[in-house]
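*Asks:* For reference, the sequence and a predicted model appear below.
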Amino acid sequence: MQGVCRRWPLVFAGLLVLLAGCATPSGVAPPAAAQAATQPAARQYALVNGRWFNGTGFEPATWYSVAGRLTRNPPQGRLEVIDLSRLFIVPPFGEAHNHNIEGSWNLAPVADRYLHDGVFYVKIPNNVREYALVSREVLKGMASPDVVFAHAGLTGRGGHPILLYEDVLRTSRYEPAVGPLPRGWFENRAYVVIESEHDVEEKWASVTSGRPDFLKVYLVHSDGEAHARTPGTGRTGLDPRLIPAIVAKAHAMGLQVTAHVETAADFRHAIRAGVDEVAHVPGWLVEQAADVDRVRLTEADARAAAERKVRVVTTTVAGRAMPGAAAHHAYGHQAAQGGHGRPVLEELVTQVLKDNLRLLHQAGVSLAIGSDHADTPLAEALHLHSLDLFDNLTLVKLWCEATPAAIFPGRAIGRFEEGYEASFLGLGGDPVEDFSQVQNIRIRFKQGVVVDGHRAQ
């Protein structure tokens, strides 16, 4: 692994030459995510003796995989049979918020973990643009989840995630892989500073360089006069008055916008600005008991999000110390040093998260499952189950239907219908009866290819 890391700068430089045509800001070329990332197999399969999820339960059915698509009609030509042995067949899972697919130095083990947990679709809302461009190409040649990237997030001067990249990740994540990087190297690569409407216009080419699949904006403590920020604190973001113009320009290019939020005020600004997705449920990050009321949503907030069809990503584990999790939120976060701290605060945080999720769900807000920093969203799905907010059927549908559709809205995934992608997981038990069966994966099938052993077969 050390040798691979040392060769990385040379590989990176060579691939950047090949990718130069992709790094255009014009928006003429469609986002990379518009196409399925895996070339479907030429083999044709009869998929027999499975019990297939139909949205409410499981029913016996025979499907055929032809050119990576599902059909009920037997095809002509050579046909191989896969006996599913009465397994419970569900669409593959999605991860709607993470940052762990980025550089070629870790792609193989990270991809392997995702496939192991049945996660075929991943959304990366902030990354280093150059590294992601290379990773897009590398991922095409390996069994891996399909990934969308936002590239550089938009924030204010001194705002999150500037200190995270420059003071924490630079030395803990990137330099061990690629060698020394000067402080400030990440500006216009992992974040773009926007302080005025002039900046929106002037820096738009940088924002859209590398064909991002969507954009990420940061709203942090934007209640009242708090957005008159103190540079250098790391817990600030964009002036909320700039978000509508950013959203309008993104939508004109066919790009959705995801908003990082921390407080209820951040959430309200994001909804009013017309974003497509909120990357967190407020309450995911609370550092002291006095802040609990600032993250509490109201019924009006939930109704507004539902009326404007804004999707919300759960991330209930994002502020907690998770085994194996990258320290993505290490700077200024008590969570990175062992959770929310005192048991009383932990209890308050859990309750406000549950209250906010309940309000959003009851209002009909679309939810997607995302962890932010766990190895895979399995940690988030199991934590949601432990909160006892959703029945098992709702959780299954959130993870295998709503989340994949949120990540790749233009693809025929997340259901078993004629012409949909031939991708599925075979579970040893019924997850509607026993949610823990989501971990009991016996077969993985991706766009007409068996990927058990996490290598295409």
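*Replies:* Thanks, I have it.

*Asks:* Could you use CA atoms for every contact and neighbour count after this?
*Replies:* Will do.

*Asks:* Doesn't V217 lie inside a strand?
*Replies:* Yes: assessed with DSSP: H, G, I helix; E, B strand; the rest coil, V217 lies in a strand.

*Asks:* for the nearest residue to L255 once chain neighbours are set aside, what are its contacts?
*Replies:* Spatial nearest neighbour of L255, excluding adjacent residues (CA to CA, 6 or more residues apart in numbering): F214 at 5.0 Å. Going by CA atoms under 8 Å, 6 or more residues apart in numbering, F214 touches 148-150, 255-258.

*Asks:* Comparison target below:
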Amino acid sequence: MAPRFSTRVGALAVLVFHAAQGCAHAPTPAAPPSLVVLEGARVFDGEATGGPATVVLEGELIRAVGPRGSLQVPAGAQVVDYSGKTLIPGLILAHGHVGNVSGTELGRRFYTRENITRQLSRYLGYGVTVINSLGMNPPLFYTLRRELNGNTTGADLMGAGPGLGAPMGLPPARGMNLEDDQVMRPETAEAAREAVRDMASKGVDMVKLWVDSMNGAMPRLSPEVYRAAIDEAHRHGLRVAAHIHDLEDARAVVEAGVDVIAHGVRDQPVDDAFIQAMKTRGVWYIPTLNLDEANYIYAEHPAWMDEPFFRAAVDPALQRRFDDPQWRRETLASEGAAKARKAVAVNLENLRTLHQAGVKIGFGTDSGAMPQRIPGFAEHRELELMTQAGLTPAQALRAATRDSAELLGLKSQGSIAPGMVADLVVLDADPAQDIRNTRGIHAVWRRGVQVRGAPSPRPAPP
């Protein structure tokens, strides 16, 4: 299927010409935005790739897209030859985390400007141009969200502020070395409403709920509390995402009005009633397939772990863990690994069922929440896992770009079309033919500026 091209470049060239002429009695105009022409690449339009094409950038926006040779190249434009390459929009991560991890360690002390800036830069190097940090964000989040968005050095930071969990429940503050200010834990419906009002006043993009008892091992957020939180969030025009694991909890939050299921259902197959409720209410489903796989896959040491694309994403301390034979043996023999395998199998099958039924699928990995959920690489592995669940490569890419932009309410990101922000990933080969081709990153463009080549490797661990 050929892309739906636009030929607005002719009008653009005329406007640039007249602006250059100026008038004797007019004020000196500001310098026009820079013009860049990306020539000859195939373009992913949300459905398929087609081309070769011409893409015209003006400043930070895409101004025209058309088949190669159909558009007049504006005089003075910088022309970049991408013949044989493929352009996709920047990936949009609707469920990730920042500031929780450094190397193999977790803790509140890592939620710093320096660490988060570094993590956003790492995401960008892997073609992720927006990350929605879905909870566990202390007060510094609000400042960074305001200051860092729109930059060209890292991904845009969106998020849910601290989020709401049950007292003494998930996420386990002690187990994750989190301080109390990282999660709000209301005990009553009114306290939940007040928590949502506080987050809305400070600036969040979504409200996060943890509704999961870890199979009865921890307190679960009560229906009275999460219903009040959902209602209050909707009063403030905010969508609500719920962390769940089991089908029972997923059913309950959908019935309560939640907008996003933030993890896949992993205890049993989804049923027709749940599917119909998801479709009727228009609820989004983010499977996070890589989440459980990350609990055992690195101990198996698949061949791709030796590839530069993977090793460039891994902190040296984490790489040393992965290379430790004893850690690998103990991990593979653990009860946790066996449970994770079962969860992945159920998650894959439920994604297959829900996608085939027409439920809206978003893109998320939970990367950054734990050391083994590796920012940057996790997103490309998630795309591959989505195709194992039956999505075509193009459908997986659409979920990670256009559809997740819709989930997050981003009207000018997620597509390669006139008027959209020029967040682009240049690939060596067509990912619609093989989703692993997303790993062949040639360059990343951020708001009309080339900011990255291929991901640079980290130093090898001693």
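*Replies:* That came in fine, so what should we check first? Not measured: the values here are computed from a predicted model.

*Asks:* re earlier: which residue in the second structure aligns with the residue nearest to L255 of the first structure?
*Replies:* Under the alignment (TM-score structural alignment), F214 of the first structure pairs with M206 in the second structure.

*Asks:* All the helices of the stretch 101-250 of the first structure, in order from the start?
*Replies:* Using DSSP state H, counting those that start in this stretch, the helices of the stretch 101-250 of the first structure run over 107-116, 129-140, 162-163, 175-178, 197-202, 204-207, 243-252.

*Asks:* buried stuff in the second one?
*Replies:* Residues of helix 129-140 of the first structure classed as buried by neighbour count (16 or more other CA atoms under 10 Å): 129-136, 138-139.

*Asks:* Tabulate those (JSON lines), appending distance to R86 of the first structure.
*Replies:* As requested, the buried residues of helix 129-140 of the first structure are exported to JSON lines (distance: CA to CA, whole Å):
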{"residue": "R129", "distance to R86 of the first structure": "44"}
{"residue": "E130", "distance to R86 of the first structure": "45"}
{"residue": "Y131", "distance to R86 of the first structure": "42"}
{"residue": "A132", "distance to R86 of the first structure": "40"}
{"residue": "L133", "distance to R86 of the first structure": "41"}
{"residue": "V134", "distance to R86 of the first structure": "41"}
{"residue": "S135", "distance to R86 of the first structure": "37"}
{"residue": "R136", "distance to R86 of the first structure": "36"}
{"residue": "V138", "distance to R86 of the first structure": "36"}
{"residue": "L139", "distance to R86 of the first structure": "32"}
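
*Asks:* Can you pull up the most central residue in the second structure?
*Replies:* L93 (0.5 Å; CA atoms, centre = their mean).

*Asks:* Doesn't that one belong to a strand?
*Replies:* Yes: counting by three-state DSSP, one finds L93 of the second structure located in a strand.

*Asks:* measure the match of F214 of the first structure to S133 of the second structure for me?
*Replies:* Counting by CA to CA, to the nearest Å, the separation of M206 of the second structure from S133 of the second structure is 10 Å.

*Asks:* List the contacts of the nearest residue to D428 of the second structure once chain neighbours are set aside.
*Replies:* Nearest residue to D428 of the second structure, sequence neighbours excluded (CA to CA, 6+ apart): K85, at 4.9 Å. K85 of the second structure sits next to 40-42, 426-430 when contact means CA under 8 Å, 6+ apart.

*Asks:* for Y45 of the first structure, same thing?
*Replies:* 64-66, 79-82, 448.

*Asks:* just A13 of the second structure next, same as before
*Replies:* Counting by CA under 8 Å, 6+ apart, the residues that A13 of the second structure touches are 74-75.

*Asks:* Onto which residues of the first structure does whichever strand or helix holds it map?
*Replies:* Using DSSP states H and E, A13 of the second structure falls within helix 9-21. Mapped onto the first structure using TM-score structural alignment, helix 9-21 of the second structure spans no residues at all.

*Asks:* ok so, going back, nearest to V200 of the first structure, of the buried residues of helix 129-140 of the first structure?
*Replies:* R129 (18.4 Å; CA to CA).

*Asks:* which non-adjacent residue is nearest that closest one?
*Replies:* Spatially, and ignoring its direct neighbours in sequence, R129 of the first structure is nearest to H151 (4.9 Å; CA to CA, 6+ apart).

*Asks:* repeat for A306 of the first structure
*Replies:* Using CA to CA, 6+ apart, the nearest residue to A306 of the first structure is V365, at 4.6 Å.

*Asks:* cool, and E346 of the first structure?
*Replies:* Nearest non-adjacent residue to E346 of the first structure (CA to CA, 6+ apart): H340, at 5.6 Å.

*Asks:* Could you do R63 of the second structure as well?
*Replies:* P418 is the one closest to R63 of the second structure (CA to CA, 6+ apart), at 4.6 Å.

*Asks:* The one you found and G66 of the second structure, how far apart?
*Replies:* Applying CA to CA to P418 of the second structure and G66 of the second structure gives a distance of 10 Å.

*Asks:* that older thread, any idea how far the residue mapped onto the residue nearest to A306 of the first structure from the second structure is from M278 of the second structure?
*Replies:* Matched by TM-score structural alignment, V365 of the first structure corresponds to V359 in the second structure. Between V359 of the second structure and M278 of the second structure the distance is 7 Å, computed by CA to CA.

*Asks:* what's the answer for I435 of the second structure, then?
*Replies:* In this view, I435 of the second structure and M278 of the second structure are 27 Å apart by CA to CA.

*Asks:* and if you look at K360 of the second structure?
*Replies:* For K360 of the second structure, the distance to M278 of the second structure - CA to CA - is 8 Å.

*Asks:* Give me the more crowded residue out of those two.
*Replies:* M278 (26 against 19; other CA atoms under 10 Å).

*Asks:* What's the match for the more buried one in the first structure?
*Replies:* Using TM-score structural alignment, M278 of the second structure sits opposite A305 in the first structure.

*Asks:* buried set for the host helix or strand of that match?
*Replies:* For A305 of the first structure, the enclosing helix or strand under DSSP H and E is helix 299-307. By 16+ other CA under 10 Å, the buried positions in helix 299-307 of the first structure come out as 301-306.
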